[in-house]
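Asks: structure here, sequence nowhere to be found:
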């Protein structure tokens, strides 16, 4: 069954070549000043990704334009990889083509530290009506550098285990709100039948595909990409154990042809009743509960991300609105960014488009709106609970020298993650062993680690 509102996952995106980002991280881009304003005729150009929430923002922009005469907003909508390439090239060259950009939690701290983005701290904290403290603390921390906030979340997410309650009931299985990975593996073995697979997991190569969920598994098994000294840990016993567990679970009780599956493919499989469980982004729940897009609406259950040696293992991601310092219209751009991430905007989306379409995981107050509570009762509480429980400063067993869960916020990580993901995908496909794949991955990761020392 085709989904009417298919969601291209943004949890840990891929597609930007490391060379482009490396160029951006060495380029001089301090060309923006405080010129421009909300007065007069101003056209704001926003570069954004083509997902449903951003399409909703474009649909509702007329409300902003009516309330702010003289300001018009033009959306330039792109596929995820194209967006990242275009935005990075624009910021790196200082061209100033975009007044507002949609960027991920991966880029914001790097670009903020390079002074490429407008510091929004004073504008946000000085506006009592905007209530910046209402933004979920983990997201606000992830978008700040040295106490300065360089972006605001349009929506946020963590990762959860989604399961078909009817299949579990038929198999006589009861699941807790905090399952372990070992328990999940046992359930998958029982639920793997001729009619449906036991679990769906990403196997498609890519740092934002395969390694988004796999990094969280590695972390709860006690591994991580690097230690505190930036020495790579890719072939450490804990990293190997986590990857071997994931690969075994996927190949023994997962979907057929796993290396072709990422977010959308697993979403389609679960929504059509062809798999019993799926571990992935929490934003999927709103689609699974939509009867127009899902055959299993009303039949789903949701738990915290499975764990092993840690108390939590969910990831943390957000798509955010930021303003390049190259903009000629900083005041008008700030006005729009605040409007699109405000409490009032969430209310507008609910009233105009439907309450399940309110951007999730950004503001605490959203989860207190009665209409949203009713419409999103199946998934809203668990989403907020998990997002407030994860620890991006130390998601694994050991300390790490960066803030982030399913990614390492260094420019080289995209290339490292992509290469190691391809090696692991080869192991999933049976072309190599996990140990051999990660031994090769260790050398790749160490080269990048040496640059951080």
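Replies: Everything's here; your move. Since this is a predicted model, take the numbers as computed values, not measurements.
Asks: for the rest of this, base every contact and every neighbour count on C-alpha atoms.
Replies: Will do.
Asks: show me how far stretch 167-182 is from its chain's centre.
Replies: 26 Å (C-alpha atoms, centre = their mean, to the nearest Å).
Asks: ok, residues contacting it?
Replies: The contact list for stretch 167-182, computed with C-alpha atoms under 8 Å, 6 or more residues apart in numbering, reads 187, 190-191, 276, 302-308.
Asks: distance between the ends of that stretch?
Replies: End-to-end distance for stretch 167-182: 19 Å, by C-alpha to C-alpha, to the nearest Å.
Asks: list the buried residues for it?
Replies: Buried residues in stretch 167-182, defined by neighbour count with 16 or more other C-alpha atoms under 10 Å: 167-168, 175, 179-181.
Asks: among the contacts of stretch 167-182, which lie within strands?
Replies: Cross-referencing the contacts of stretch 167-182 against strands under DSSP state E gives 302-304.
Asks: residue 229: which of those is nearest?
Replies: Of all the ones in strands among the contacts of stretch 167-182, residue 229 sits closest to residue 304, with 30.8 Å by C-alpha to C-alpha.
Asks: let me see the contact set for the closest one.
Replies: Residues in contact with residue 304, defined by C-alpha under 8 Å, 6+ apart, are 159-161, 177-179, 312, 314, 382, 386.
Asks: next up, a structure to set beside the first:
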């Protein structure tokens, strides 16, 4: 009898879990995010079934919901998930806590040495892997070459935030449904804060000083927050606080954005005429800088991990190896076009002539990923690692709270100063309760 593995993606009603369990004696449940590359993974899953005899069912949820459900499940040992989609923030922390199964005994054919060292390191604790990367990313500036040409301006290879604001004003044309700058506004430590953290970094700010005291009321934070709020109010789309990565990708793909600063993983979708109306007019340059280049672009890997609570480690490991392998990357390239293949994880991808030919952005993406340094993310010294996050367990709650305050300022519910004052106070309370001071 073939095993039935259901891959569920966060936020499913308890009744559905029960229904799936009753349909199969052995059911594995996986949580994942509704990003384009994961949707492709779902479409390719019949090939895994063909190779292994293991059936797969998929249910997909937005990023914030996924994170909440997975974190709750892992922290409470509920055991609803057998495979989880997690990132560079969670993996070392959860590995240290003993919540994840170490990745051991990978076959030579998997070629773990082919994974970029910085990506491997971000998914490890004390030298042991606790997840395998599905795709990795940094951040860059996307822009519309046709709009820039029509406005008589040229995007430099290394723009400053002052220049970016000037360009946003010149290409902004809301009467035609074109907005000068599209940025994430949806509150969440991995949504608006993922971008905003890089803005704070390059403006010379930091989350904590060397004594773990919050610095959210500093001049650098205020300068970054005022820049963010002002550029989106003047040149951003309406209802920006509803837009996360997925929504902003859709806006740019539909031709509604003059610029967008965000993940390098979006390049595959933006350059593909099948998914982007502006594929012929997309340009890419480095993420902008303000005071310092440190921490101006992030490093992240969406990855697959196995909770310790699973009863089906061997079967779960089969899928992890399949979905993160060289063969999967080749399968995705042949099926969806090489421009859409999962990026950022393997050295061999960036020497593959098929990918290089299809993805003119490949070299820049590789450079951005390799140059991001989570161990040195800020102008002033800090006691933490992480570019767009702080690698401590408390950050998930802190980042979410601060993201909500920032969204309130963006929507006009409160001033920037009031938002940061409340964010500083809330962060200070959390750190004190956690014993940091």
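Replies: Thanks, I have the structure now. None of the values given here were measured: they were computed from a predicted structure.
Asks: that older thread, who wins on neighbours among the contacts of residue 304 of structure 1?
Replies: Neighbour tally across those (other C-alpha atoms under 10 Å): the maximum, 31 neighbours, falls on residue 314.
Asks: before we move on, the earlier item: just the buried residues out of the contacts of stretch 167-182 of structure 1, in PyMOL syntax.
Replies: A single PyMOL command is used to select the members of these judged buried by 16+ other C-alpha under 10 Å:
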select buried, resi 187+191+276+302+303+304+305+306+307+308
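Asks: redo the contacts of stretch 167-182 of structure 1 as CSV? Include distance to residue 244 of structure 1.
Replies: Formatted as CSV, these follow (distance: C-alpha to C-alpha, whole Å):
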residue, distance to residue 244 of structure 1
187, 18
190, 20
191, 21
276, 22
302, 25
303, 23
304, 22
305, 18
306, 16
307, 15
308, 14
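Asks: for residue 104 of structure 1, see how far away residue 143 of structure 1 is.
Replies: Look at residue 143 of structure 1 and residue 104 of structure 1: by C-alpha to C-alpha, they are 9 Å apart.
Asks: burial of the aligned partner of residue 83 of structure 1 in structure 2, as a residue count?
Replies: Using TM-score structural alignment, the equivalent of residue 83 of structure 1 in structure 2 is residue 66. Applying other C-alpha under 10 Å, we find 22 residues neighbouring residue 66 of structure 2.
Asks: right, and residue 66 of structure 2 touches residue 10 too?
Replies: Yes. Residue 66 of structure 2 is within contact range of residue 10, at 5.0 Å (criterion: C-alpha atoms under 8 Å).
Asks: shared neighbours of the two, anything?
Replies: Common neighbours of residue 66 of structure 2 and residue 10 are listed as 31-32 (criterion: C-alpha under 8 Å, 6+ apart).
Asks: about what we covered before: what is the nearest of the buried residues of stretch 167-182 of structure 1 to residue 435 of structure 1?
Replies: Checking the buried residues of stretch 167-182 of structure 1 against residue 435 of structure 1 by C-alpha to C-alpha gives residue 181 as the nearest, at 20.6 Å.
Asks: residue 227 of structure 2 versus the counterpart of that closest one in structure 2, what's the distance?
Replies: Under the alignment (TM-score structural alignment), residue 181 of structure 1 pairs with residue 161 of structure 2. Noted for residue 161 of structure 2: a distance of 9 Å to residue 227 of structure 2, by C-alpha to C-alpha.
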